[in-house]
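Participant: need a 3D model of the sequence below.
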Amino acid sequence: MTAKLTIDRTVCGGGGLCAITYPKLFRLADDGHAVALATELDDTDDIAAVEDLVACCPTEAITLTSG
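Facilitator: Modelled structure (predicted):
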């Protein structure tokens, strides 16, 4: 399975939960908004972790889609 990770930086509040929880795939840019370090995911552990973060993101800025 593969999945595509995107972050809507216009919605991101910069809370940093994603970067703190999963620094392998997220960081906060100099402007304070999240950046995805990878956009195409194929590791099942990475996909599962991002699915959890999607559910926890307070601004719903993180999206994970199949494909």
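Participant: for the rest of this, base every contact and every neighbour count on C-alpha atoms.
Facilitator: OK.
Participant: could you point out which element follows the top helix by length along the chain?
Facilitator: Longest helix in the chain by number of residues (criterion: DSSP state H): helix 44-56. Remark: after helix 44-56, the chain's next helix or strand is strand 62-66, criterion DSSP states H and E.
Participant: which strands and helices sit next to that following strand?
Facilitator: Using 3 or more CA pairs under 8 Å, 6 or more residues apart in numbering; DSSP states H and E, the elements in contact with strand 62-66 are strand 3-7, helix 44-56.
Participant: I'd like the structure of this one too, to check against the first:
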Amino acid sequence: MKIWVDRNICDNHGQCAIAAPDNFTMDDDGVLQYKEDFSDDELEYIEDAIDVCPVQAIFLKGEQ
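Facilitator: Okay, the predicted model is just below:
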């Protein structure tokens, strides 16, 4: 699976960066940056990031 963020609805709240800081970060301009790929042991944190996103802009795509 891969992380996918819908940039059309992401408001750069940054809650995902708090929940899963190894996968999501905010750049110097306050814009979300993320890694699509992640390891199995990070899945719990990714799922937490999905849950805390106030606009539900984070998705998992594909097969693992």
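Participant: related to what we said a few turns ago, for the longest helix of the first structure, buried residues please.
Facilitator: If you call a residue buried by 16 or more other CA atoms under 10 Å, then helix 44-56 of the first structure has these buried ones: 47, 50-51, 53-54.
Participant: so what corresponds to residue 3 of the second structure in the first structure?
Facilitator: Aligning on TM-score structural alignment places residue 3 of the second structure opposite residue 5 in the first structure.
Participant: how many other residues sit next to its match?
Facilitator: One way to gauge burial is a neighbour count; for residue 5 of the first structure, by other CA atoms under 10 Å, it gives 21.
Participant: same question for residue 12 of the first structure.
Facilitator: When neighbours are defined as other CA under 10 Å, residue 12 of the first structure has 19 of them.
Participant: please list all residues in contact with it.
Facilitator: 33-34, 59-61 (CA atoms under 8 Å, 6 or more residues apart in numbering).
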